[in-house]
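> please find the sequence and the predicted model below.
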Amino acid sequence: MWTPPRSLLATDTLAGIGVFTISIAFCIGAAALDLGSLARMQEGFFPLMTGGIGALLGIALVISGLLSTPDRVIRPALRPLLFIGAAFVVFSLLIDRAGLIAAIIACGTISALANPKTRLTEALLLSAGLALGIWLLFVQLLDMPITVIAGL
């Protein structure tokens, strides 16, 4: 049975492959959109550039992993993965139904609780400050038409 060399199983190598794969998916998705030009960028320009930069960083990580002394591959921490994923889902479900403030507070609290050392009061205070800052920036300063609190 074939076993891959340890350098292919290094954490940097595996992370680089993951970053490269996700970045190429961004580029493929952006190919269906209009790119525009540097002077008049369209909706596909930013995802394409982000995907291209991510792909280059992924290649750099793979090269770094292949050239470095191989380390032991550690099992990924599931709690942060699940909590951050849940925060994205909760934000996308709440932003239209409950408004910006509730979505940010819920998303920030769930994200902060990905660290088992974070207390609920800390997470809520952090999320409230984040919601206030985002409200000031996007609603007050940039005057963006965002529903702050649903029903108002």
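Yes, it's here.

> rest of the way, CA atoms for contacts and neighbours
OK.

> what is the neighbour count of G99?
Close neighbours of G99, defined as other Cα atoms under 10 Å, add up to 19.

> check A106 too.
Using other Cα under 10 Å: A106 sits among 21 other residues.

> now A60
A60: 17 neighbours (other Cα under 10 Å).

> quick one: P70 from L61, how far?
From P70 across to L61, the span is 13 Å (Cα to Cα, to the nearest Å).

> of those two, which one has the most company?
L61 (22 against 17).

> how about that one, nearest residue that isn't a chain neighbour?
G16 (4.6 Å; Cα to Cα, 6 or more residues apart in numbering).

> just checking, that neighbour touches G58?
Yes - assessed by Cα atoms under 8 Å, G16 is found in contact with G58 at 4.2 Å.

> still on that earlier bit, who's in contact with the residue nearest to L61?
Residues near G16 by Cα atoms under 8 Å, 6 or more residues apart in numbering: L57, G58, I59, A60, L61, V62.

> put together JSON lines for those, with distance to T109 and secondary structure on each row.
Shown next, in JSON lines, are those (distance: Cα to Cα, whole Å; DSSP: H, G, I helix; E, B strand; the rest coil):
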{"residue": "L57", "distance to T109": "30", "secondary structure": "helix"}
{"residue": "G58", "distance to T109": "30", "secondary structure": "helix"}
{"residue": "I59", "distance to T109": "34", "secondary structure": "helix"}
{"residue": "A60", "distance to T109": "34", "secondary structure": "helix"}
{"residue": "L61", "distance to T109": "31", "secondary structure": "helix"}
{"residue": "V62", "distance to T109": "34", "secondary structure": "helix"}
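
> one more structure, for comparison:
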Amino acid sequence: MKLTQDVVQGGLFLAIGMAALLMGLDYPLGTPGRMGPGFFPIMISALLALTGIGILLRARLGMSELIRLARSMPLFIVSGAIIAFGFLLDKLGLPLAVLLLCIGAATASVRFEWSWKAVAGAAVFSIVCGILFVTLLGLPIPLVGSWLPVLGAP
């Protein structure tokens, strides 16, 4: 079987559905009239796995488009920016980590150009994220990370 979009999508649906189904089997199923905590996850994951099987059958019987890896570098750049965000969040704080994430992910675009407007927009977005998530929602994420000295500290 050739590696087509349907094969990848069907395989992904089947794998996620089967993994969720196996996890759902740890919970009591119950009956349709008196559902247990595992009833809904098992039914949804079984439907997802069946959808994956259906897509794989369509890939086997029909003609779906082959996957082209012509531009795989943006995938690695954006993934790297997200991983760097995860590692730098505690070290730099939320606003600086978001700023680096925005700028890093933006470099994946073929239309990316350094400009003060883009950096200013990313800076404003990172400040808004800090205010929204830390101040207003109260998430336990540092605004200033451990790598940065706290302003006004002796």
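Okay, I see it. Predicted, not measured: the structure shown is a model, and the values here were computed from it.

> now the TM-score, please.
In this superposition the chains share a TM-score of 0.62, using TM-score structural alignment, normalised by the length of structure 1; 130 aligned residues with a Cα RMSD of 3.8 Å.

> just to revisit the earlier point, show me what the residue nearest to L61 of structure 1 aligns to in structure 2.
Aligned by TM-score structural alignment, G16 of structure 1 pairs with G10 of structure 2.

> so that match sits in a strand?
No - going by DSSP: H, G, I helix; E, B strand; the rest coil, the assignment for G10 of structure 2 is helix, not a strand.

> got the contact list for G54 of structure 1?
V19, F20, S23.

> please repeat the previous calculation with a cut-off of 10 Å.
G16, V19, F20, T21, I22, S23, I24, F26, C27, L48, A60 (Cα atoms under 10 Å, 6 or more residues apart in numbering).

> just the buried subset of the residues you listed, please.
Neighbour-count burial (16 or more other Cα atoms under 10 Å) applied to the contacts of G54 of structure 1 gives G16, V19, F20, I22, S23, I24, F26, C27, L48, A60.

> please flag which of the residues you listed sit within helices.
G16, V19, F20, I22, S23, I24, F26, C27, L48, A60 (DSSP state H).

> so how far is A102 of structure 1 from the fifth one?
The one in question is S23 of structure 1. 31 Å.

> follow-up on the earlier one: got TSV for the ones in helices among the buried ones among the contacts of G54 of structure 1, with distance to Q140 of structure 1 too?
Supplementary listing: these in TSV, determined by distance: Cα to Cα, whole Å:
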residue	distance to Q140 of structure 1
G16	40
V19	36
F20	38
I22	35
S23	34
I24	36
F26	32
C27	34
L48	31
A60	41
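
> and of the residues you listed, the nearest to A112 of structure 1?
V19 (23.4 Å; Cα to Cα).

> what's near enough to touch the closest one?
Per Cα under 10 Å, 6+ apart, neighbours of V19 of structure 1: T13, A25, G51, G54, A55, L56, L57, G58, I59, L61, V62.

> what's the ChimeraX syntax to select whichever of the residues you listed are buried?
This is how ChimeraX selects the buried members of the contacts of V19 of structure 1, with burial counted by 16+ other Cα under 10 Å:
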select :13,25,51,54,55,57,58,59,61,62
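
> sorry, back to before: list residues touching both of G16 and G58 of structure 1?
What both G16 of structure 1 and G58 touch, as defined by Cα under 10 Å, 6+ apart, is the set I22, S64.

> can you tell me what part of structure 1 stretch 72-85 of structure 2 aligns to?
Using TM-score structural alignment, stretch 72-85 of structure 2 pairs with 78-91 in structure 1.
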